[in-house]
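> the amino acid sequence is not available; the structure is as follows:
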């Protein structure tokens, strides 16, 4: 295949068979089209921005997943691009929790300049 248009030309017929003709064991040999229903929930394009409490220092993540804090640039994942994150001090000196909405997503150590993904406990 040499173009996206050519690839799409092959994909469209396959999708028809996959969704309308081919039986699926997980669907009791029915087709996905037989089981599909339109969601009753309305899609909201622009959600209201999460409001952090005063205990957080707020930073906005740039398009490549970086934010600036205390004169340094740190990198979290691009998934947070253009989103506000909250930073809060922990009981360990120099270590800050990096929070997205109400979830701790990383630990920032300003003494070593490192940021580590949060490991859930349990």
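Thanks, I have it. These figures come from a predicted structure and were not determined experimentally.
> only C-alpha atoms from now on, for both contacts and neighbour counts.
OK.
> burial count for residue 83?
For residue 83, the count of nearby residues is 17 (other Cα atoms under 10 Å).
> again with residue 117
Residues within reach of residue 117, counting by other Cα under 10 Å, total 13.
> give me every residue that touches it.
In this structure, residue 117 makes contact with 105-107, judged by Cα atoms under 8 Å, 6 or more residues apart in numbering.
> ok, structure two:
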């Protein structure tokens, strides 16, 4: 089967075949488990007190100030923060955690896509 062929290839690739990038060592000889434990449950998402926090819908859209716009289906059911852009009325930077992922201008006619 394809799975058996892959398992055999993986054995050779990681345990037998020397790799030039590893000074001709095998990957298994360099592998070390991470000292950090993978959390059973991710900590809750927190944003600043001045942020407008909204939940992304299953379709990847959010509603904010009577407007709807697409963010990303990958963020479905998670919260994002909208922060007013300084010196620009109706403009908001969109954040997921500490990453700015977009900027929206609510004065534009439509952002749905």
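Okay, I see it. What you see is a predicted model, and the numbers here were worked out from it, not measured in a lab.
> give me the TM-score for this pair.
After superposition, the two chains reach a TM-score (TM-score structural alignment, normalised by the length of the second structure) of 0.84; 110 aligned residues with a Cα RMSD of 1.8 Å.
> mind checking the longest helix of the first structure?
Longest helix in the first structure by number of residues (criterion: DSSP state H): helix 4-16.
> what range in the second structure does the helix or strand following that helix sit on?
Remark: after helix 4-16 of the first structure, the chain's next helix or strand is helix 32-35, criterion DSSP states H and E. Using TM-score structural alignment, helix 32-35 of the first structure lines up with residues 27-30 of the second structure.
> and the contacts of that stretch?
In contact with stretch 27-30 of the second structure (Cα under 8 Å, 6+ apart) are residues 13-15, 18-19.
> among the residues you listed, name the buried ones.
Among those, those buried by neighbour count (16 or more other Cα atoms under 10 Å) are residue 14.
> farthest-separated two in the contacts of stretch 27-30 of the second structure?
The largest distance within the contacts of stretch 27-30 of the second structure, taken as Cα to Cα, falls between 15 and 19 and amounts to 10.4 Å.
> who touches both of these two?
Listed contacts common to residue 15 of the second structure and residue 19 are 26-27; contacts here mean Cα under 8 Å, 6+ apart.
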